[in-house]
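>>> sequence unavailable; structure follows:
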């Protein structure tokens, strides 16, 4: 790859935005294709390695807290039904997104742009996703602080700071470092997490019957209630945006070929929508351990049965000496927090950077937004968000469901069934309209209506059904608006001015390399277009930062 000399400036007539440092923006190590397609030469990992790295990001302990909280509120039967409903919805909506990311090697923001939102319209969904990353970073950081206080006597406020600062050096180097971290730590994490559940079932068989008989803290879950199950499902559905973090890894999948097709599909399904299977199991186990502590332990332990560090410590103490139990509980909490929060910090930085660059035409570097995301998360921790977990996650779920379900509906219905939406995800500036009402309006209406229902605007009877409202509107509106607008707002242009195929013989994005005449860097075919003012090509990165639109192709008649 040719790189301009330090301090070199673009040739006369070019409009590379001031402040765009090309060497930093195109750094494979630091920037990890923040704004663009992930090229073949960088995607060196086997499908299994990518899948393992992606699944390492679901090591979070929040699932245990979520399962315990909804079970204590609604009883085991309703909680398990809610977990199952949420898992089915998340799997079905996540499958088309994971496939498109792995097949076309783009993140969910780039998919969203061409799936009904437009070049600037997807900024609103980027904010939704960025919010997910700092909310869950704060949740996991709170759990780690609880562990550090319990095991090492570190004050909670200091534990919040440690859990935040610890992530920074680990997240700097993107996928190259994260893949190693996730692969190396996963075996130990699995052992530490599985042992307590296996021990309880083996040593205390009666804990299984007590688990299924549990009716909640106030006994209201003594019978099956669809409203209670949906309230539980609403909290679980806040995790729907996790598919975006899985996609941040899946976009580095190698090309699919006849030789690796089976391994490719296994990795995509397992690490894509399949993450929710592991998540649902963790939620059920979290409730199982909480019920055991409530039924068998002293009142003090029962009061903290929804906190993962106390859950695991309580079981470990029955298996081994107290000092060893405490050590293993703290190790598990720290490993889990690091595994998920490097992903939260990484994915959040991608989302903020992408939005900032599009709106301002200036690229500040991904690390700036790593710090921004972590500071927001730290503020949430200091405000003690853990005590308001159900309300925060229930509210957020409405936004996440609206976004993910709208994009999934556009892919399945508008692309494949109605053939209105373009089949290949387009993300380049100049090729897309600024805003497409198909997705933009759909997500605002579905999220807004479901949030109003969630907060009781239409009465308590319908309040538990806010997830249903979000999903139904997100499925119905995109095809209705697409048909009403005749698909006019998907593509501003159908021709990018280059007479070269976008895909290879197997339908994978082409690996043909072209040089951008603005930044003098090499890019693969899907990442470039013809320049409007020069008989040459320009990359999507330079198009994103072109403040005067010199290089952006005009709308096609």
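Yep, it's here. Quick caveat: nothing in here was measured; it's all calculated off a predicted structure.

>>> drop to CA atoms for contacts and neighbour counts, all remaining ones
Will do.

>>> let me see the ranges of the helices in the stretch 251-400 of the chain.
261-271, 275-296, 299-303, 308-319, 322-360, 366-382, 389-409 (DSSP state H, counting those that start in this stretch).

>>> want to compare, so here's the second one:
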């Protein structure tokens, strides 16, 4: 069956025959057992499409869970750091520039995740990178998760030190290991945790700002006039871009939002408005909340510095001291300390369960694809936490700006490349297939369109960041990363005529991929390897026929672990 004959999700299809469940005899022996990968993937869908049978949450619950993941306090530190360095005007403009870029590039990715129910790695495979080519982007994303886990863990350790006198090195360990029990259980526990803790977190975060503005209106004027260590007056484009570069390191956050958005329910006529609201708010809309937090962090830091709050100014860029300094002016010292510690602990748990969860998915996905062995997601939870703990013990908070500025170039190169392929190559040029393909055998190993675009963008922008092209252009490395990643995918797609997107257009299954409303079909097929039934988008025909000569089907999960490759369909002549 040719996938091109399938209706595109945007074009409703009326099935000529009812969708059915195929039962294929299980003729395998050892391979028919349900291994640990299958059991675990039934909970968190580490390597695969998220089936409709699991997606029981409404749009509002998914959106709340996704937004709960941006409760991190790193935004307050980022805003304070760039403001102290470059002044309020340049910092705020840098925040706005970064927010605009992140929103525009994040929208198509969020839409694809919610519409097709796949994570960003699976989207990346079919958006110019190929089956193995997207492994490099998984490494970029996994690095994001442990860098920001370390940032939040360091903030929590600072809170434990200030509030309870716990040494930093012990605080680092506590903040690392306390998330393990929560992460093990996947999306079900994470969604409950985020929904339950969000109201308290919002109250603790908003109260300080409201209090400061109401009690001391002149603080707003001081904030706007703050020049920072650079001491310049007016707008300096170099400082604006240096500030934006730090903020753009958060671009990969869209991948964590997508780890929730892939569980969105099908879009229907009845829930269309709620569905779109959830996708926009919890997808690219996360950056609106992030930008607000960065400005608040800068505002509080300037307040502490300008008002010379005792003991707070030297640590005005540390969130625990920011909130403690404000709380102490509102209430008794013991209560201020308690609330500051509670805020830090809640924030750290909310974001770091997401960091640990998403990082483990990224490492597991890459490892399994390359080795075709599944060691279990828990192994990579521990690996990711080990990297984060090492960064914390190295006191990475002292050189946070440098780490984030460097990492931003890699994150921009990846996300903008995928967004460019979706918007330009899929919708405008129509060279890249609109339906994102992720299954082994359907894709080429590496697609130069996305893979080469990302490498070129990252390498050139990193070289610029380190001054290879002179000090004058050094602050603008993020803009070069955006420009190269946006332009190269369509250029390479045209040059290669799209030959490297699909290895096959026929997946061998004579069932529609989408239902009458354009959502991924919930028709089920039995996997000839595991003996389990999986939904249609997760399945592909096996190259091995059944004993009676009939076509057998295999899930993308089982196919990813097929070391012999006997089930992989051969290339299709075109």
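Yep, it's here. Everything numeric here is computed off the predicted structure, so don't read it as measured data.

>>> distance to residue 100 of structure 1 and mean neighbour count for the helices of the stretch 251-400 of structure 1 - can I get that in TSV?
Below are those laid out as TSV (distance: least, C-alpha to C-alpha, whole Å; neighbours: other C-alpha atoms under 10 Å):
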stretch	distance to residue 100 of structure 1	mean neighbour count
helix 261-271	10	19
helix 275-296	16	23
helix 299-303	45	14
helix 308-319	35	22
helix 322-360	18	23
helix 366-382	24	21
helix 389-409	10	25
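
>>> out of those, which gets nearest to residue 503 of structure 1?
Smallest distance to residue 503 of structure 1 across the helices of the stretch 251-400 of structure 1 (C-alpha to C-alpha): 16.9 Å, for helix 261-271.

>>> what's the closest one in contact with?
47-48, 50-52, 54-55, 95, 98-99, 102, 246, 250, 253, 256 (C-alpha atoms under 8 Å, 6 or more residues apart in numbering).

>>> between those, which has the most around it?
Using other C-alpha atoms under 10 Å as the neighbour test, the contacts of helix 261-271 of structure 1 are led by residue 246, with 31 neighbours.

>>> for that one, give me its contacts.
54, 55, 57, 98, 271, 272.

>>> inside strands: which ones of the residues you listed?
Taking DSSP state E, every one of those sits outside strands.

>>> how about these, which pair is most distant?
Greatest spacing in the contacts of residue 246 of structure 1, by C-alpha to C-alpha: 57 and 98 (15.1 Å).

>>> so where in structure 1 does stretch 393-405 of structure 2 end up aligned?
Counting by TM-score structural alignment, stretch 393-405 of structure 2 pairs with residues 382-394 of structure 1.

>>> what of stretch 329-336 of structure 2?
Going by TM-score structural alignment, stretch 329-336 of structure 2 sits over residues 318-325 in structure 1.

>>> can you check stretch 498-510 of structure 2 too?
Counting by TM-score structural alignment, stretch 498-510 of structure 2 corresponds to residues 487-499.

>>> before we move on, what about stretch 72-92 of structure 2?
Aligned by TM-score structural alignment, stretch 72-92 of structure 2 falls on residues 60-80 of structure 1.

>>> how far does the matching stretch sit from the chain's center?
Computed by C-alpha atoms, centre = their mean, to the nearest Å, the chain-centroid distance of stretch 60-80 of structure 1 equals 21 Å.
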